[in-house]
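# Predicted model, plus sequence, below.
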Amino acid sequence: MHLKQILSTALLLPTLSHAWQAPTYTGFRRLFAEEFHGPAGSPVDTDVWHYITDLNVNNELQKYTKSNRNLQISGGGTVQIVPRREPDGGWTSGRIESEYHFTPRAGRETIAEGYVRFGDGDPARKQGLWPAFWLLGQAVRNGIDWPMAGEIDILETVNGILTAHGTVHCDVVGGGACNTPIGVGASVPLADQSWHRWRVVFDRTSGDWRSETITWFKDDQQFHQISGERIGSERVWATLGQSPLYFIMNVAVGGDWPGYPTDDTLDGYDSMMEVAYVAVYESE
């Protein structure tokens, strides 16, 4: 059963006062689900997630930490990634990467998704903030440089602008098949900063790499799609749509895309990214 036939079959997510659960989909089996249960202030499960602290990329300002001031289980079945302006004027934040990785299988559709919201602070006061929910090629962990390992950004926003972006990066810097560092992307407007389901679907049912696709959805609305034919190289396409990928969640501060925060930029829960679940499904 194809994805278009099962979108309406998702179980409704419960309200925040109950336990959050990843939905089930008719015709798909769930391969992985992380639902962030635990007491308020506790860390994520380090058998599932790696805390990243030693990283300096994109001219970002933040220092990633393991502190629960920056990344914590909420006590309500979610994880909260919280940027903080420190007394010395610097910024701290959180970034986690999944130990789990998955490979979109030939002949199947594979769904990777999460349920995400942003803090309720005034979007006009989020200059310099860059939350992201994304996938990176497992090959990076085996010594293959970015962007050759492949990157799929499921959801990014910058500067509080109520627009979400879905993008791929691949091949080489300075152009290549994915026009890196710009990437091949599309955007979708956001009416609010509240909860939405963000999904990418890998469709390998055609049997021909050229017509395989990766498709982006906000809730159940498609807003971007790429194909092997669009990438134009079987080798490069394999890094995006046929190879192992793992999840990353972070809130960056500053950097080449958003620019830098101002004195008016909000920190704390007003500017957090909160995630209720992360899940992967495969068609039966």
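Perfect, thanks for sending it. Numbering: from 1, shown residues only.
# Please count neighbours and contacts with C-alpha atoms only from this point.
Fine.
# how about the helices in the stretch 101-250 of the chain?
Along the stretch 101-250 of the chain, the segments classed as helices by DSSP state H, counting those that start in this stretch run 228-231, 234-241.
# list the helices and strands the shortest one packs on?
Same thing as helix 228-231. Judged by 3 or more C-alpha pairs under 8 Å, 6 or more residues apart in numbering; DSSP states H and E, the packing partners of helix 228-231 are helix 234-241.
# list the buried ones in the helix it packs on?
For helix 234-241, a neighbour-count test (16 or more other C-alpha atoms under 10 Å) marks 236-237, 239-241 as buried.
# what's the answer for stretch 33-42, then?
Neighbour-count burial for stretch 33-42, with 16+ other C-alpha under 10 Å as criterion, is recorded at 33-38, 41-42.
# would a markdown table of these with secondary structure and distance to residue 79 be doable?
A markdown table is the format used below for these (DSSP: H, G, I helix; E, B strand; the rest coil; distance: C-alpha to C-alpha, whole Å):
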| residue | secondary structure | distance to residue 79 |
| --- | --- | --- |
| 33 | strand | 14 |
| 34 | strand | 10 |
| 35 | coil | 9 |
| 36 | coil | 6 |
| 37 | coil | 9 |
| 38 | coil | 10 |
| 41 | coil | 10 |
| 42 | coil | 10 |
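# Spatially, what comes nearest to residue 187 if we skip its sequence neighbours?
Spatial nearest neighbour of residue 187, excluding adjacent residues (C-alpha to C-alpha, 6 or more residues apart in numbering): residue 165 at 4.3 Å.
# Please verify my assumption that that neighbour contacts residue 155.
Yes. Between residue 165 and residue 155 there is a contact under C-alpha atoms under 8 Å: 5.6 Å.
# who's more crowded, those two?
Neighbours were counted for residue 165 and for residue 155 using other C-alpha atoms under 10 Å; residue 155 has more, 27 against 19.
# wait, what's in contact with residue 253?
Going by C-alpha atoms under 8 Å, 6 or more residues apart in numbering, residue 253 touches 60-62, 83, 91, 93, 128-130, 260-261.
# Pasting the second one now:
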Amino acid sequence: MHSFITSLCLFLGSAEAAKGALHHHHNPRRDGGEHSSVLPKLSIPPSILDSYQLTWHEEFKHRPGHYLPSSENWIFDVGTSYPGGAPNWGTHEVETYTTSPANIRVTRDDTLTITPRVSSNRTWTSSRIETQRTDFAATPGGRLYIEGRLKTGSAPTYKQQGIWPAFWALGVDFRSNYTAWPAASEWDLMEVVNGLPKVYNTLHCGVAPGGPCNEYTGLGSGGVHWTGGQWHTVGFEVDRSAGVWYREKLKWYLDGQQVFQIPAARINSSAIWENIAHKGHFILLNVAVGGDWPGQPNATTVGGEGVQLEVDYIRVWNYYR
């Protein structure tokens, strides 16, 4: 792991002030346009701070009479699988995803909450959304930076067995072929399991089992300290600025500090790296319950606010060479 910076770069006065300003500019031009001077700065190292342009963002602005985020930006996954896809979302999760306001809503505080719920007979519901756009990518010689401000539940660890919140992305090829995993590639920007004080950053790619990404485990950070119930800024960068594929990198950030990276040379395949770092991806947010990694919920696992994922914003930035 490599730490470039230990202090956060502040948004316009404060994160809230920046967010308020952004609510008036939901469709910035690709080149930054007339609004570029009021866009919030990144919370990643200042060496690249001023060269990025905000190209997409979701501030989860509350709209009276609407509890879901805009369908212009988001697809709502429902049930226990994609149509024709692997059952239980391919991971043996036990929840059913819904669009119920009990499970997903935009709050009056302009945040998104995804809340697992458990019934009296111990069946689970939750929510999962993914961006309509599938073209989040770094251009040749450029960089892509994705950032979210998120908070996981504060329930005691013993009450979070099986709870699995995530902020992640899948390669565009998966959208049209639900069997294209892990070849399409998966970026896990943030995963927390069982309420443990760690956040996991992982890349999945290639073939399974085995392959250059060591599937089904993936290539990961091994866990970085995380505190539930507190806001964190999670960032991810695709850096293609070196100009040749084998010098490109993926980088993960937490609260303004780089915590993990994967160089292309570690993958050692231009075809696999193309899917990882050159093709478009789409962003997902969800809270799964159960699954191969966290294990199944037990009698002490709770639903509700103590295990929910709350999201302040998701922002996508690009640097164009």
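Okay, I see it. All values reported here derive from a predicted model rather than from experimental measurement.
# before we move on, the earlier item: between the contacts of residue 253 of structure 1, which is closest to residue 10 of structure 1?
Of all the contacts of residue 253 of structure 1, residue 130 has the smallest distance to residue 10 of structure 1: 29.4 Å, by C-alpha to C-alpha.
# The aligned partner of the closest one in structure 2 - how many residues pack around it?
Matched to structure 2 by TM-score structural alignment, residue 130 of structure 1 sits across from residue 164. Look at residue 164 of structure 2: counted by other C-alpha under 10 Å, it has 26 neighbours.
# and residue 164 of structure 2, how far is that from residue 320 of structure 2?
Distance of residue 164 of structure 2 to residue 320 of structure 2, given as C-alpha to C-alpha, to the nearest Å: 35 Å.
# again with residue 143 of structure 2
According to C-alpha to C-alpha, residue 143 of structure 2 and residue 320 of structure 2 sit 7 Å apart.
# Between the two, which has more neighbouring residues?
Neighbours were counted for residue 143 of structure 2 and for residue 320 using other C-alpha under 10 Å; residue 143 has more, 26 against 16.
# Alignment lookup: the more buried one to structure 1.
Under TM-score structural alignment, residue 143 of structure 2 pairs with residue 109 in structure 1.
# Please apply the same query to residue 302 of structure 2.
In structure 1, residue 302 of structure 2 lines up with residue 266, judged by TM-score structural alignment.
# again with residue 98 of structure 2
Match for residue 98 of structure 2 (TM-score structural alignment): residue 65.
# Ok, residue 56 of structure 2 next?
Checking TM-score structural alignment: residue 56 of structure 2 goes with residue 32.
# That match and residue 214 of structure 1, how far apart?
In terms of C-alpha to C-alpha, residue 32 of structure 1 sits 19 Å off from residue 214 of structure 1.
# Look at these two and report which has more neighbours.
Per other C-alpha under 10 Å, whichever of residue 32 of structure 1 and residue 214 has more neighbours is residue 214, with 22 against 15.
# The more buried one pairs with which position in structure 2?
Under the alignment by TM-score structural alignment, residue 214 of structure 1 pairs with residue 250 in structure 2.
# Does its match touch residue 265 like I think?
No. When contacts are counted by C-alpha under 8 Å, residue 250 of structure 2 is not listed as touching residue 265 (11.1 Å).
# Pick out the residue closest to the middle of structure 1.
Taking C-alpha atoms, centre = their mean, the centroid of structure 1 lies closest to residue 133, which sits 1.6 Å from it.
# Residue 252 is in contact with that one, correct?
No. With contact defined as C-alpha under 8 Å, residue 133 of structure 1 does not reach residue 252; the gap is 11.3 Å.
# Excluding sequence neighbours, find me the nearest residue to the equivalent of residue 185 of structure 1 over in structure 2.
By TM-score structural alignment, residue 185 of structure 1 lines up with residue 220 in structure 2. Distances taken as C-alpha to C-alpha, 6+ apart place residue 202 nearest to residue 220 of structure 2, at 4.1 Å, with adjacent residues excluded.
# Including distance to residue 141 of structure 1, could the buried residues of stretch 33-42 of structure 1 go into a markdown table?
Formatted as a markdown table, the buried residues of stretch 33-42 of structure 1 follow (distance: C-alpha to C-alpha, whole Å):
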| residue | distance to residue 141 of structure 1 |
| --- | --- |
| 33 | 22 |
| 34 | 21 |
| 35 | 25 |
| 36 | 25 |
| 37 | 28 |
| 38 | 29 |
| 41 | 29 |
| 42 | 27 |
